[in-house]
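> here you go, sequence then predicted model.
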Amino acid sequence: MLSSKDVAELFDISISTIRYYEKIGIIPPIERDENGYRIYTKSTLNWIYLMKSLRNAGLSIESLQEFSRLSQKQGEERKQQKQVLRDQLQEIDEKIAELQRVRKLLNYKIETYDEHLAKFQTGELTAVTTEELWKVKL
């Protein structure tokens, strides 16, 4: 049986965060033994891992609460959970695309740095004649 400390270490999350997630309903209430110690089932561990992952991906506390609330529903309303996941995936895809654009720009700047520096030092490039980065095809 895993202790709260074990779970915190497993998922690199603080014990207080696990307790907070439980308190505000992001994860379902955790079963307890006769001594009041939390019993972490596979289902509970899955919830903690999923919520930590979604939070790290940028989902707000409110969205996590809504996602968890929807898990308690039946039928069509519960299927709204899938839309929460789709929306988050789209947002992540957009962030990845932007990061890839910035990565290409950084690579371009690194690759052309010495050349541009030399041209500035010789006067071949000036603040007026330098390239327009926003127009560079990367």
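It's in. Numbers count the residues shown, from 1 in each chain.
> from here on, contacts and neighbour counts on C-alpha atoms
Fine.
> just the helices from the protein, written as ranges.
4-11, 15-23, 42-56, 61-71, 75-78, 80-122 (DSSP state H).
> can I get those helices in JSON lines including mean neighbour count?
Formatted as JSON lines, the helices of the chain follow (neighbours: other CA atoms under 10 Å):
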{"stretch": "helix 4-11", "mean neighbour count": "14"}
{"stretch": "helix 15-23", "mean neighbour count": "15"}
{"stretch": "helix 42-56", "mean neighbour count": "16"}
{"stretch": "helix 61-71", "mean neighbour count": "17"}
{"stretch": "helix 75-78", "mean neighbour count": "11"}
{"stretch": "helix 80-122", "mean neighbour count": "13"}
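> identify whichever of the ones you listed lies nearest to Glu34.
Closest to Glu34 of these is helix 4-11 (CA to CA; 15.8 Å).
> next one: that closest one to chain centre, how far?
Between the centre of helix 4-11 and the centre of its chain there are 20 Å (CA atoms, centre = their mean, to the nearest Å).
> for comparison:
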Amino acid sequence: MTITEASQKFDISQDTLRYYERIGLIPHVHRNKSGIRDYTEEDCNWVEFIKCMRDAGLPIEVLLEYVELFQQGDETIPARKELFIEQRRQLLKKMEDMQKTLERLNYKIASYEGAVVDAEKTLKRSED
């Protein structure tokens, strides 16, 4: 799969894919004989994983640490697990904070809707 195809498939810019490869988030993207990137299924799995984690808000630094640990082998499984446990804790906290913000926004919207209804009632009375 070319970089253009991977970019379209995962809805990530080609520049972002190149950047992820350059910093080591996508390890060792395969290239054809002409040196053009040729994304294998394994490469695509890395892209999909990184995109999912970035969309959830995981920092690049954490993902770089994960990739480094992954490449060191199975002896790093406990460290990788701990890394994800901590990221899950942080994500749950963010979700809780977002829920509170959503509730506050809903309250404010309802308040404005109530003010509009009250204003319309006042206008209607003055027209009568």
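Good, I have the coordinates. Nothing here was measured: the structure is a model prediction, and the numbers come from that model.
> and the helices of the first structure as CSV, adding distance to Pro29 of the first structure?
CSV is the format used below for the helices of the first structure (distance: least, CA to CA, whole Å):
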stretch, distance to Pro29 of the first structure
helix 4-11, 14
helix 15-23, 6
helix 42-56, 9
helix 61-71, 11
helix 75-78, 19
helix 80-122, 19
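> tell me which residue lies nearest the centroid of the first structure.
Centroid check for the first structure by CA atoms, centre = their mean gives Ala57 as the closest residue, at 1.2 Å.
> that one contacts Ile92, doesn't it?
Yes - under the criterion of CA atoms under 8 Å, Ala57 of the first structure lies in contact with Ile92, with a separation of 7.2 Å.
> related to what we said a few turns ago, let me see the contact set for the residue nearest to the centre of the first structure.
Ile92 (CA atoms under 8 Å, 6 or more residues apart in numbering).
> for Gly75 of the first structure, same thing?
Contacts of Gly75 of the first structure by CA under 8 Å, 6+ apart: none found.
> so what corresponds to it in the second structure?
Taking TM-score structural alignment, Gly75 of the first structure has Asp74 as its aligned residue in the second structure.
> out of the helices of the first structure, flag the one nearest Asn35 of the first structure.
That would be helix 4-11 among these, by CA to CA, at 13.9 Å.
> where in the second structure does the closest one align, residue-wise?
Per the alignment by TM-score structural alignment, helix 4-11 of the first structure matches residues 3-10 in the second structure.
> mean per-residue distance, that stretch to the first structure?
When the first structure is overlaid, stretch 3-10 of the second structure sits 0.6 Å from its aligned residues on average, using mean CA distance after the TM-score superposition for the first structure.
> hmm, who's touching that stretch?
Contacts of stretch 3-10 of the second structure (CA under 8 Å, 6+ apart): 12-14, 17, 37-39, 44, 47-48, 51.
> now those as TSV including distance to Glu65 of the second structure?
What follows is the contacts of stretch 3-10 of the second structure, written out as TSV (distance: CA to CA, whole Å):
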residue	distance to Glu65 of the second structure
Ile12	22
Ser13	23
Gln14	23
Leu17	18
Arg37	24
Asp38	25
Tyr39	22
Cys44	19
Val47	16
Glu48	17
Lys51	16
